[in-house]
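Visitor: Only the shape, not the letters, is given here:
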């Protein structure tokens, strides 16, 4: 079975647990923090994957490191360690956060622009593109990319809306090349 399917199953279980105990918001906050911890601390993954370190030692580290976290989140991490599934923790967190965004009607979006966008520009982009993908709003991640020359390129999931100058030039070039081949 693929890692993605397994990660999705753990995320679904944690999501259902959060719904039953009315702790979805708390789980979301904790998992966002946990995601940052795992991204910024490669040694933690190395420790959790190390074959010479016992499962009990790994679970003890999780217990001590995440004392302020809910029992459900900590127990999920311990369960993943018990089953030697440490490598899917980040993917499980990503699936959970995606489920939370879907439940709220929010989507994650990458916006490529030549410069950093202002709050009002981000708000307008969110208001413009959210209905196009059937969402109430977008969480925007602004990526500064001078190679687009001007305009913006928006990526929401697997959809790309390209209003950049470089994108328009590329489309014009393709039209000219295909017209010359005829």
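Guide: Everything's here; your move. Just so you know, these numbers come straight off a predicted model, no measurement behind them.

Visitor: For the rest of this, base every contact and every neighbour count on C-alpha atoms.
Guide: OK.

Visitor: helices or strands next to whichever helix or strand residue 29 is part of in the packing?
Guide: Element membership for residue 29 (DSSP states H and E) is helix 24-40. Helix 24-40 makes packing contacts with helix 3-20, helix 71-82, helix 89-104 when contacts are defined by 3 or more CA pairs under 8 Å, 6 or more residues apart in numbering; DSSP states H and E.

Visitor: second one coming, line it up with the first:
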């Protein structure tokens, strides 16, 4: 994430917090982010220098004006005016980071070889909430390279309970003993 994305995302968050719109704006920002991912040619169009700025802003107004919160529409127009649409995803990340910080939320990514069922996910979430002392938003990812066990990323820490991770740790300890 760039410094520009941090600055803009943080500024929008401060405005949203002041207006008590953080929940609404975060949800809408993620929806717009997903739309941009699904339609990269639209984002390219918004950054096209041969199209006058007013026309690009008009496109944003037509697309989001009647549906999105006014602050978000104006934020998108501002990014468009300053040729910063490529920074939108980073702005969303910063907005979410500030939101999570203010609401005592930690995001965690669990990687396993197979999809975990609801009971397993609930048990893992409970354990991670105990470790972090925060409410945990758990995202699941499967990776066939993980033969057995789980790998969890939580607040920048990696908790590796995979067979591969354990074998690697044992190998490291054996090498320390032999040397």
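Guide: Arrived safely, thanks for sending. Remember, it's a predicted structure, so these values are computed and weren't measured experimentally.

Visitor: rewinding a little: could you export the helices and strands packed on helix 24-40 of structure 1 as a markdown table, including distance to residue 174 of structure 1 and mean neighbour count?
Guide: Formatted as a markdown table, the helices and strands packed on helix 24-40 of structure 1 follow (distance: least, CA to CA, whole Å; neighbours: other CA atoms under 10 Å):
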| stretch | distance to residue 174 of structure 1 | mean neighbour count |
| --- | --- | --- |
| helix 3-20 | 37 | 16 |
| helix 71-82 | 49 | 17 |
| helix 89-104 | 36 | 18 |
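
Visitor: looking at those, which is closest to residue 153 of structure 1?
Guide: helix 89-104 (21.6 Å; CA to CA).

Visitor: can you tell me the mean distance of the helix or strand following that closest one from structure 2 after alignment?
Guide: Moving toward the C-terminus from helix 89-104 of structure 1, the next helix or strand (DSSP H and E) is strand 106-113. Superposed on structure 2, strand 106-113 of structure 1 shows a mean distance to its aligned partners of 1.0 Å (mean CA distance after the TM-score superposition for structure 1).

Visitor: Quick one: the residues in structure 2 that the helix holding residue 29 of structure 1 pairs up with.
Guide: Mapped onto structure 2 using TM-score structural alignment, helix 24-40 of structure 1 spans residues 22-38.

Visitor: who's in contact with the residue nearest the centre of structure 2?
Guide: Centrality entry for structure 2: nearest residue to the mean C-alpha point is residue 93, 5.0 Å, by CA atoms, centre = their mean. Contact analysis of residue 93 of structure 2 by CA atoms under 8 Å, 6 or more residues apart in numbering lists 1, 9.

Visitor: Alignment lookup: it to structure 1.
Guide: In structure 1, residue 93 of structure 2 lands on residue 94 (TM-score structural alignment).

Visitor: if I look at its match, how far off is residue 127 of structure 1?
Guide: Per CA to CA, to the nearest Å, residue 94 of structure 1 is found 24 Å from residue 127 of structure 1.

Visitor: quick one: residue 115 of structure 1 is in a helix?
Guide: No. Residue 115 of structure 1 is assigned coil when assessed by DSSP: H, G, I helix; E, B strand; the rest coil, not a helix.

Visitor: Superposed on structure 1, what's the mean shift for the match of helix 24-40 of structure 1?
Guide: Relative to structure 1, stretch 22-38 of structure 2 is 1.1 Å off (mean CA distance after the TM-score superposition for structure 1).

Visitor: Could you check that stretch and say which residues are buried?
Guide: Neighbour counts over stretch 22-38 of structure 2 (16 or more other CA atoms under 10 Å) mark 22, 25, 26, 28, 29, 32, 36 as buried.

Visitor: contacts for it?
Guide: With contacts defined as CA under 8 Å, 6+ apart, stretch 22-38 of structure 2 is touched by 13, 16, 42-43, 68-69, 72, 88-89, 92, 95-96, 99.

Visitor: which residues are contacting the following helix or strand past the helix holding residue 29 of structure 1?
Guide: As assigned by DSSP H and E, the chain's next helix or strand after helix 24-40 of structure 1 is helix 42-49. Applying CA under 8 Å, 6+ apart, the external contacts of helix 42-49 of structure 1 come out as 38, 53, 58, 81, 84, 86, 87.

Visitor: before we move on, the earlier item: quick check: the farthest pair among the contacts of stretch 22-38 of structure 2?
Guide: Within the contacts of stretch 22-38 of structure 2, 42 and 99 form the most distant pair, 27.6 Å apart (CA to CA).
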